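Peer 1: How does the following fold in three dimensions:
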Amino acid sequence: MSAPVLSPRRYQLRGVVTGAASGIGRACLELLVEHGAHVDAWDRSPEALADLPTGDAIATRRTDVTDPDSVADSAHEAKLHWGGIDFVVNCAGAFLVGPLADVSVDAVRKLFDLNVLGTTIVTQALLPALVASKGSIVNVASTVALKPSVSNSHYAASKAAVAHLTRCWALELGPKGVRVNSVAPGPTTTPLFRAAGMSAEQETEMLRERAATIPLRRVGEPDETARWIARFALEDSWTTGAVLPVDGGMSL
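Peer 2: Here you go, the predicted model:
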């Protein structure tokens, strides 16, 4: 099933995408702009930001979502630049793989700082603008937030937190007209795994093993998740509190 996105003429909206320089974040950025949105692209890598498409519909900001001061500065600049904010896509995140006996406390702290606190810090900073516009928040969770995983339990726990924040915020912010939804992708071909320290061989083997357990017998591509994020961000005015698996049936 594909997520329909309508004419670009209907969506002159302004938003922020975190983790916008690669993977699902970049796919979101490109699709949102294609359909008429103006996007503030946040990422902590200046080199990756420099590689993004340019144009009047895109502004880039080097932002560390775990740093409240960095986020506050970027949020202020984004609101001034666009005159308001209609949506935020919390896509910045990290992956951690390994059994319980091997993971370090420091690695787990950094993981939760980025995946959970980063999502919170960004949303807090943009919340007044989103309330003013009766806008949309889209969080990126994971299938492993819905289905237990042996090899990446702390990553799964961090994404389960994101999924439940989505549900709780939907209850809290619904009366203010703000929608909050989450997309939970399955294994997807992105730089996430290599950034976590996996070798090319380890990544290939992990994705091969995961694909063998997925009903559609393959892993996903970033644009397949981005289509659903774009729908939540731009056009779906009646859905809130959803955590949508986009995973080839893996969550079954």
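Peer 1: Only C-alpha atoms from now on, for both contacts and neighbour counts.
Peer 2: Noted.
Peer 1: so where do the strands sit in the stretch 151-252 of the chain?
Peer 2: Under the criterion DSSP state E, counting those that start in this stretch, the stretch 151-252 of the chain contains strands at 179-185, 243-246.
Peer 1: Proceed likewise with the subsequent sequence, for comparison:
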Amino acid sequence: MSSSAPLPFSNRVAIVTGAGSGIGRATAVALAESGAHVLGVGRRRDALEQTARVHSSIEILPLDICAEGAAANIISTAVEQWGRLDLLVNNAGATAVMPLAETDRSVITNLFELNVTAPSLLAHAALPYLRESGGSIVNVSSTYGHRPLASGAHYAATKGAIEQLTRSWALELAPEGVRVNAVAPGPTKTDVLTAAGLSKDMVDEMYTYERGRIPTGRIGDPVDIADWILRIADPRGANATGQVFTVDGGLELI
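Peer 2: Now for the predicted structure:
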């Protein structure tokens, strides 16, 4: 007679930003399937509703994480609903194709606001509850957080900042039992390039180019990245903190 093992995130509470598509949607679904109560956050209600329809343990909160007071609103929504918080996945972000010759102040400001400032404020608001639960933060960086990206320097800079925040927060919070790690995807099939203003043909051309450079010859899938986010956040990995796990098919090796 066999008994099934408890799900790794059973009765735990997670917040996933950018949950309306791509890596965020895949992560929200994977966490729910692993037993978690999930609050999926994003700007597009219709996209979030599609995510929520996949699993009954996903609740949604449509808002702009850069808005004034958004961080406190997000954290309080989760805590008021489920009484605790165990995991914050800072996934929401944007990219921009912007050569130095075309530098635009508003693009720089918006990139850092979404990719660096908003995750920082969310981590700040989540911290008291993560201390109570012995929880963790997983930040989503990029392989370009630690390697150069021509015509995308400011995007790469925001991801480099996220990686340094990850290491520094991990060092600061380790004595309090809060772990902080990051996953750094390589080129992955999401709508982030389309959202950055690239046409479908340009996106396809870029994927073809990247596929030719990746040692495994494979563009990532959001499910691949979600799987690693869950591995990093798994409560059983209690001694892993301050790490940036690159999932890019070996691209960073060349």
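Peer 1: just to confirm, which helix or strand has the residue lying farthest from the centre of the first structure in it?
Peer 2: Within the first structure, the residue lying farthest from the chain centre (Cα atoms, centre = their mean) is Ala101, at 28.8 Å. In the assignment (DSSP states H and E), Ala101 of the first structure maps to no helix and no strand.
Peer 1: any idea how far it lies from Asn152 of the first structure?
Peer 2: 12 Å (Cα to Cα, to the nearest Å).
Peer 1: ditto for Asp40 of the first structure
Peer 2: Asp40 of the first structure is 31 Å from Asn152 of the first structure, by Cα to Cα.
Peer 1: Excluding chain neighbours, what is closest to Leu171 of the second structure?
Peer 2: Gly242 (6.9 Å; Cα to Cα, 6 or more residues apart in numbering).
Peer 1: What's the one you found aligned with over in the first structure?
Peer 2: In the first structure, the residue matched to Gly242 of the second structure (TM-score structural alignment) is Gly241.
Peer 1: wait, its match sits on Leu173?
Peer 2: No: judged on Cα atoms under 8 Å, Gly241 of the first structure makes no contact with Leu173 at a distance of 10.1 Å.
Peer 1: between these two, what contacts are shared?
Peer 2: Arg179, Val180 (Cα atoms under 8 Å, 6 or more residues apart in numbering).
Peer 1: the more surrounded of the two?
Peer 2: Gly241 (20 against 17; other Cα atoms under 10 Å).
Peer 1: How about the contacts made by that one?
Peer 2: Thr166, Arg167, Cys168, Trp169, Ala170, Leu171, Arg179, Val180, Asn181, Ser182.
Peer 1: Which among the residues you listed count as buried?
Peer 2: Neighbour-count burial (16 or more other Cα atoms under 10 Å) is assigned, among the contacts of Gly241 of the first structure, to Thr166, Arg167, Trp169, Ala170, Leu171, Arg179, Val180, Asn181, Ser182.
Peer 1: Run through the helices of the first structure in chain order.
Peer 2: 23-34, 46-50, 68-82, 105-112, 118-133, 153-173, 192-195, 200-213, 222-234 (DSSP state H).
Peer 1: Average separation of the last one from the aligned part of the second structure, please.
Peer 2: What that stands for is helix 222-234 of the first structure. The superposed helix 222-234 of the first structure is, by mean Cα distance after the TM-score superposition for the first structure, a mean 0.9 Å from where its aligned residues fall in the second structure.
Peer 1: Return the set of buried residues in that helix.
Peer 2: Those would be 222-234, for helix 222-234 of the first structure by 16+ other Cα under 10 Å.
Peer 1: So which elements touch that helix?
Peer 2: On a contact count with 3 or more Cα pairs under 8 Å, 6 or more residues apart in numbering; DSSP states H and E, helix 222-234 of the first structure meets helix 23-34, strand 87-90, strand 136-140, strand 179-185.
Peer 1: mean per-residue distance, the longest one to the second structure?
Peer 2: Same thing as helix 23-34 of the first structure. Averaged out, helix 23-34 of the first structure is 0.6 Å away (mean Cα distance after the TM-score superposition for the first structure).
Peer 1: so what does that helix touch, helix or strand wise?
Peer 2: Right, helix 23-34 of the first structure is packed against strand 14-18, strand 38-43, helix 222-234 by 3+ Cα pairs under 8 Å, 6+ apart.
Peer 1: hmm, 10 Å instead?
Peer 2: strand 14-18, strand 38-43, strand 58-62, strand 87-90, helix 222-234 (3 or more Cα pairs under 10 Å, 6 or more residues apart in numbering; DSSP states H and E).
Peer 1: Reformat the ones you listed as JSON lines; add distance to Ala107 of the first structure.
Peer 2: Formatted as JSON lines, those follow (distance: least, Cα to Cα, whole Å):
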{"stretch": "strand 14-18", "distance to Ala107 of the first structure": "21"}
{"stretch": "strand 38-43", "distance to Ala107 of the first structure": "20"}
{"stretch": "strand 58-62", "distance to Ala107 of the first structure": "23"}
{"stretch": "strand 87-90", "distance to Ala107 of the first structure": "21"}
{"stretch": "helix 222-234", "distance to Ala107 of the first structure": "25"}
